[in-house]
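>>> Predicted coordinates and the sequence they were generated for:
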Amino acid sequence: MAHSTPAANKAAALELVSDYSLEMTGKDVPGLIEAKDSIPAGTRINVTFLGNEDLEMRVAAAKAVRELGFVPVPHISARRLASQEQLEEFLAALQAVGATENVFVVGGDPSTPEGPYEDSYDVIRTGLLPKYGVKHVSIAGYPEGHPDITDDQLWSALVNKSASLKEQGLDATILTQFAFDTDPVMNWIDQVRAKGIDTQIRIGTPGPAGIKRLLGFARRFGVGANAMIVKKYGFSLTNLLGTAGPDTFVTDLSALLAADPKTGSVKLHFYTFGGLKATADWADKYAAAQS
């Protein structure tokens, strides 16, 4: 269902872009240090769990996030874990540097699990997370679906994970894949709320980045980026030079959210594609324009 976009609402735009979260990899610590003065203190910063990084690198990045005055949200990639022992080793190492209160549990990329965990629900229902000091768990949401998982499976997983976290007394956030188009995002939020899930949602949004790179990531993750959408958001499929920021998407999404109070608590999560300072500077400039 298409949502007609109301007029821009500066107060709503300012509210949406406040208290954003960011994403970095284990290799981005130098970029984080460069960006630290541009990022508001206490910002939630997710630390990815990539196949080409090791435990030490992930833990060091989470520690750096905390020491610089931000909130580390390390990723736990279920399908990359070879054993329960490896999961506990990672949690213990994070706990030792004060970085387990907030985690993001995700299925992960490998088509075949490397150990006993088929998906993020398998990790959550072990009951091990609270044992290592976890208090808040982020889980994944897919407004435009997933290339390898059916919609029915995605909804079932979201409902089951939400219920399990509630049973364990853990706070939760739903963090989505990035999007360019407000229609599938708003429709998906409506469906989440219709299922009785009132968890805060963080909508994944690409920070300012090279157009060619953005479209490459969109294709990889099955995100819609057709000619109409990319034209709407200010860049062209025929001219892949230059950069694009999420100004139009954020402005339109904030107006739609403000017009529909049933959407509940919705914030932004920026996929920075390595550009932490560029993203934080963009958010600062965008917020200033709304004030």
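Cool, got the structure.

>>> Please make it C-alpha for all contacts and neighbour counts, starting now.
Noted.

>>> could you show me where the strands are in the stretch 1-150 of the chain, in order?
Taking DSSP state E, counting those that start in this stretch as the criterion, the stretch 1-150 of the chain contains strands spanning 21-24, 44-47, 71-77, 102-106, 136-141.

>>> adding another structure so you can compare the two:
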Amino acid sequence: MSHQPTPFDRTALLDDFSIEVTARDGDRLTEAASSLPTGTRVNITALGTEDPTARLALAASAHRAGLTPVLHLAARRLADEQELRSELQAIQDQGTSSHVVVVGGDPRKPVGPYDSALSVMRTGLLAEHGVRDVGISGYPEGHPDIPRAMLAQALTDKVALLESQGIEATVVTQFSFDVDAVLGWVERVRDLGVEAPLRVGVPGPTSVKRLLAFARRCGVGTSAGVARKYGFSLGNLLTTAGPDAFVSALGERLEAGRHGDVRIHLFAFGGPVGTAAWARDYLAG
């Protein structure tokens, strides 16, 4: 008897999608809130150049607007345990600690005792401060400094540790332009026995020039062939590119039974207003 794959509704990718912003997007996120479904996860990045109080204020604003703020904690930027406790206590006090993302962070050398996201998770302080769901990083196109085997081991270690602490894990990926790379990565993750929800990172609509700048910064591949598949031309940097073709192609090739819970995570490189409008129009269309 032949195997009949369970079809994956491509609109399901944008059912409960998430969006990623920076503290600088405060006013624009307020404007975008009316276009975002109630409860939408809003990841707020931890940039070393931003004021931490601005990120806290944005999380509180998102919470008041009926959204779910997800603050990033950058392990290698934490000076000591007291700073970690203070950050967690601050978000717990304002009722925004249920969801966080824990990343290693930009500095190659840690400023304190935490050299990785896993080292922060091992403290046990997340559950103590009301964290129920932790976002962890995924890399469909690999990482320039970390071998694939080490990435796989870190992923399984984090998921197992969080499970032992009674915390749910959500894997949020670096953005990609390559559907083949994403599908291959999803299958490898499932083959590892990781059943956690996966949120595949894609850029919201923005200029091609801006897209390429972020791609270079993040080490994401942008060959001419992949760019054409994604839907933009490397020969015209002034045009705007959106993820329509990528999302449609990914949705058509996913199988619910094989690939599990997969959603879209939109990086608001062009701003939260345009990103929210894109998601609304894609679902309507």
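Structure's in. What do you need? As the structure is a prediction and not an experimental result, all values here were calculated from the model.

>>> just to revisit the earlier point, is it possible to get CSV of the strands of the stretch 1-150 of the first structure that adds distance to residue 165 of the first structure and mean neighbour count?
What follows is the strands of the stretch 1-150 of the first structure, written out as CSV (distance: least, Cα to Cα, whole Å; neighbours: other Cα atoms under 10 Å):
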stretch, distance to residue 165 of the first structure, mean neighbour count
strand 21-24, 21, 24
strand 44-47, 19, 24
strand 71-77, 15, 26
strand 102-106, 11, 23
strand 136-141, 8, 23
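
>>> Give the equivalent position in the first structure for residue 44 of the second structure.
Mapped onto the first structure by TM-score structural alignment, residue 44 of the second structure lines up with residue 47.

>>> I'd assumed residue 75 was in contact with its match.
Yes. If you go by Cα atoms under 8 Å, residue 47 of the first structure and residue 75 touch, sitting 5.8 Å apart.

>>> could the strands of the stretch 1-150 of the first structure go into CSV alongside distance to residue 10 of the first structure?
Shown next, in CSV, are the strands of the stretch 1-150 of the first structure (distance: least, Cα to Cα, whole Å):
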stretch, distance to residue 10 of the first structure
strand 21-24, 20
strand 44-47, 24
strand 71-77, 28
strand 102-106, 31
strand 136-141, 27
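
>>> Of those strands, which is nearest residue 158 of the first structure?
strand 136-141 (7.5 Å; Cα to Cα).

>>> so that closest one matches what in the second structure?
Under TM-score structural alignment, the match for strand 136-141 of the first structure is residues 133-138.

>>> re earlier: and the match of residue 44 of the second structure, what does it touch?
By Cα atoms under 8 Å, 6 or more residues apart in numbering, the contact list for residue 47 of the first structure reads 23-26, 58, 61-62, 72-75.

>>> cool, residue 185 of the second structure as well?
With Cα under 8 Å, 6+ apart, residue 185 of the second structure has these contacts: 139-141.

>>> That one matches what in the first structure?
By TM-score structural alignment, residue 185 of the second structure lines up with residue 188.

>>> Pretty sure that match sits in a helix.
Yes. Residue 188 of the first structure: assigned to a helix according to DSSP: H, G, I helix; E, B strand; the rest coil.

>>> Would you mind finding the match for residue 212 of the second structure in the first structure?
Per TM-score structural alignment, the equivalent position to residue 212 of the second structure in the first structure is residue 215.

>>> Against residue 241 of the first structure, how distant is its match?
Using Cα to Cα, to the nearest Å, one obtains 12 Å as the distance from residue 215 of the first structure to residue 241 of the first structure.

>>> Which residue of those two possesses the greater neighbour count?
residue 215 (19 against 13; other Cα atoms under 10 Å).

>>> Surely the match of residue 212 of the second structure and residue 224 touch.
No. Under the criterion of Cα under 8 Å, residue 215 of the first structure makes no contact with residue 224, lying 9.4 Å away.

>>> Any chance you could list residues touching both of these two?
If you check residue 215 of the first structure and residue 224 against Cα under 8 Å, 6+ apart, no residue is contacted by both.

>>> now the helices for the stretch 101-250 of the first structure?
120-124, 151-167, 182-194, 211-220, 227-232, 247-259 (DSSP state H, counting those that start in this stretch).
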